[in-house]
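> Okay, sequence plus prediction incoming.
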Amino acid sequence: MPSSIRNSLVWIFDAFERDSTFVQKQMFGCAAAYIDGLLCLIAADRGEPWNGLLVCTSKERHAALIAEMPALRPHPVLGKWLYISQSDPAFEIVVEQMTTLVMTRDERVGVEPKPRKRRGKLALPKT
């Protein structure tokens, strides 16, 4: 799937290309990867604190993922998700580990996306 999203980190999603459920969308001006309808990873290249990999997970799963990959930290803005900066020496190793977890459908990774709110004018009742 060629990317129409300009992002120097979309190579992270190459591992998902053969997965028929993989969808890439734009989120926060970054590239987001969905597998089986779950939002799993966000590749951000907009400058700190949006310059690395965000792992979409619940706070209850943070400890287990950090124990396995100590370079992960709660994101400074979106604390519900974990993050590793592209400048971290462990970045590529963590990317490889995270893409493997996503591909094996590890239950610690992935969140149900919230439905988007409709934009536009509110319909007023007819009188």
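Cool, got the structure.

> For the rest of this, base every contact and every neighbour count on C-alpha atoms.
Noted.

> Wait, residue 50 touches residue 44, no?
Yes: Residue 50 lies in contact with residue 44 (C-alpha atoms under 8 Å); the separation is 5.2 Å.

> Between those two, which is the more surrounded one?
residue 44 (25 against 22; other C-alpha atoms under 10 Å).

> Now for that one: which residues touch it?
Contacts for residue 44 (C-alpha atoms under 8 Å, 6 or more residues apart in numbering) come out as 7, 9, 29, 30, 31, 50, 51, 52, 53, 54.

> Residue 111 now?
By C-alpha under 8 Å, 6+ apart, the neighbours of residue 111 are 38, 39, 40, 56, 57, 58.

> what do you get for residue 51?
The neighbourhood of residue 51, defined by C-alpha under 8 Å, 6+ apart, consists of 43, 44, 45, 85, 86.

> which residues are contacting stretch 12-20?
Outside stretch 12-20, the residues touching it (C-alpha under 8 Å, 6+ apart) are 1, 22, 33, 35, 43, 95, 99, 103.

> dropping in the other structure now:
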Amino acid sequence: MAKEPQELKWIENLLPEGGYRRRGMFGGFGYYVDDKIVLLIFESEGGSRTYKKKTYNFDLWNGCMFPVDHELQEKALQQCPFLVPHPILPKWLYLPLHTENFDDLVEEVITRVFRPNSFWGSIPKPKGKKNSTKKSKSIDDGISVKMDTRRPRMFSDEPAEDVLAKATKISDLKNLGATAEKSFHQAGIKTPKQFFALGWKKTLLKLAAVNKKNLHAIYGYALIGALTNKEFNMITEDEKQQAREFTKAVREAEKAKSKAKPNATVKKKTKKR
């Protein structure tokens, strides 16, 4: 049975909250949006690196896979050359966990996955009757997990100003469900009014202070969308660019700060009396 993700749990925050299903698969989890499987996550640190007598320089089951139909893989690899066909499941493209800049690369791919008319993702072929019994059994055994997709929709189609005026809790807003609301509360943001007053940048910094994994561009998209009553992938390209540049600048500033050497202390000479 698949184990709950730990180190890679944050990647679920990049998916449309309440808009995906999760199912146990190959010891990890597959993530479905509508009819498409768009992502697989595996955690197996120090696992096998060998398949059919060939040894690879990465763990075979420790990272993310991105399904793409075979005829579109070449196009996908042109867009994201850092991906590789998985040695065992070559129809899916793999990003090992210890790839340099793993977090940023995951964000880049998932951003592409949720663009309008995206070719990323794959619709599984329907199984015959022979496999239907087995499928039902796996669901009964708890291997298939349907995420709780319930979230307030009472403001979904209203103008942004009306939504902001009526919202009484964080989860009333577009893109922000129960999980996001919990993170907001941990960051000291209890009400929509506090969120509106802070704006998306200061809010994102507070969320990142609680959990560094919150500092990614797609979370920025979600916050901007919440303030404008738009789905996170439907905000303007300028707004997306602002989110990317802001999160990148903050990460670079943090890296520079961590690398900076402490200033040498200068001893003051005491005057002799």
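Received, thanks. Owing to the predicted nature of the structure, the values given are computational and were not obtained by experimental measurement.

> Drop the TM-score for these two in here.
Once superposed, the chains reach a TM-score of 0.79 (TM-score structural alignment, normalised by the length of structure 1), with 116 aligned residues with a C-alpha RMSD of 2.2 Å.

> So which of the contacts of residue 51 of structure 1 are in strands?
The members of the contacts of residue 51 of structure 1 that map onto strands under DSSP state E are 43, 44, 45, 85.

> what's around the aligned partner of the first one in structure 2, how many residues?
Okay, so that is residue 43 of structure 1. Matched to structure 2 by TM-score structural alignment, residue 43 of structure 1 sits across from residue 41. Per other C-alpha under 10 Å, the neighbour tally for residue 41 of structure 2 reads 26.

> Find the nearest non-adjacent residue to residue 41 of structure 2, please.
residue 64 (4.7 Å; C-alpha to C-alpha, 6 or more residues apart in numbering).

> residue in structure 1 matching the one you found?
Per TM-score structural alignment, residue 64 of structure 2 is aligned with residue 53.

> Tell me the gap between the host helix or strand of that match and the middle of its chain.
Assigned by DSSP states H and E, residue 53 of structure 1 belongs to strand 50-55. Centroid separation for strand 50-55 of structure 1 versus its chain: 7 Å, with C-alpha atoms, centre = their mean, to the nearest Å.

> I'd like the next helix or strand past that strand.
Heading C-terminal from strand 50-55 of structure 1 (DSSP H and E), you reach helix 62-68.

> once aligned to structure 2, how far is that next one on average?
For helix 62-68 of structure 1, the mean deviation from structure 2 after alignment is 1.5 Å (mean C-alpha distance after the TM-score superposition for structure 1).

> Looking at structure 2, which helix is longest?
helix 237-259 (DSSP state H).

> what's the matching range in structure 1 for that helix?
Going by TM-score structural alignment: helix 237-259 of structure 2 matches no residues.

> by contact count, what packs against that helix?
In terms of contacts (3 or more C-alpha pairs under 8 Å, 6 or more residues apart in numbering; DSSP states H and E), helix 237-259 of structure 2 is packed against helix 217-228.

> The helix it packs on corresponds to what range in structure 1?
Against structure 1, helix 217-228 of structure 2 falls on no residues (TM-score structural alignment).

> Stretch 140-152 of structure 2 now?
Taking TM-score structural alignment, stretch 140-152 of structure 2 hits no residues over in structure 1.
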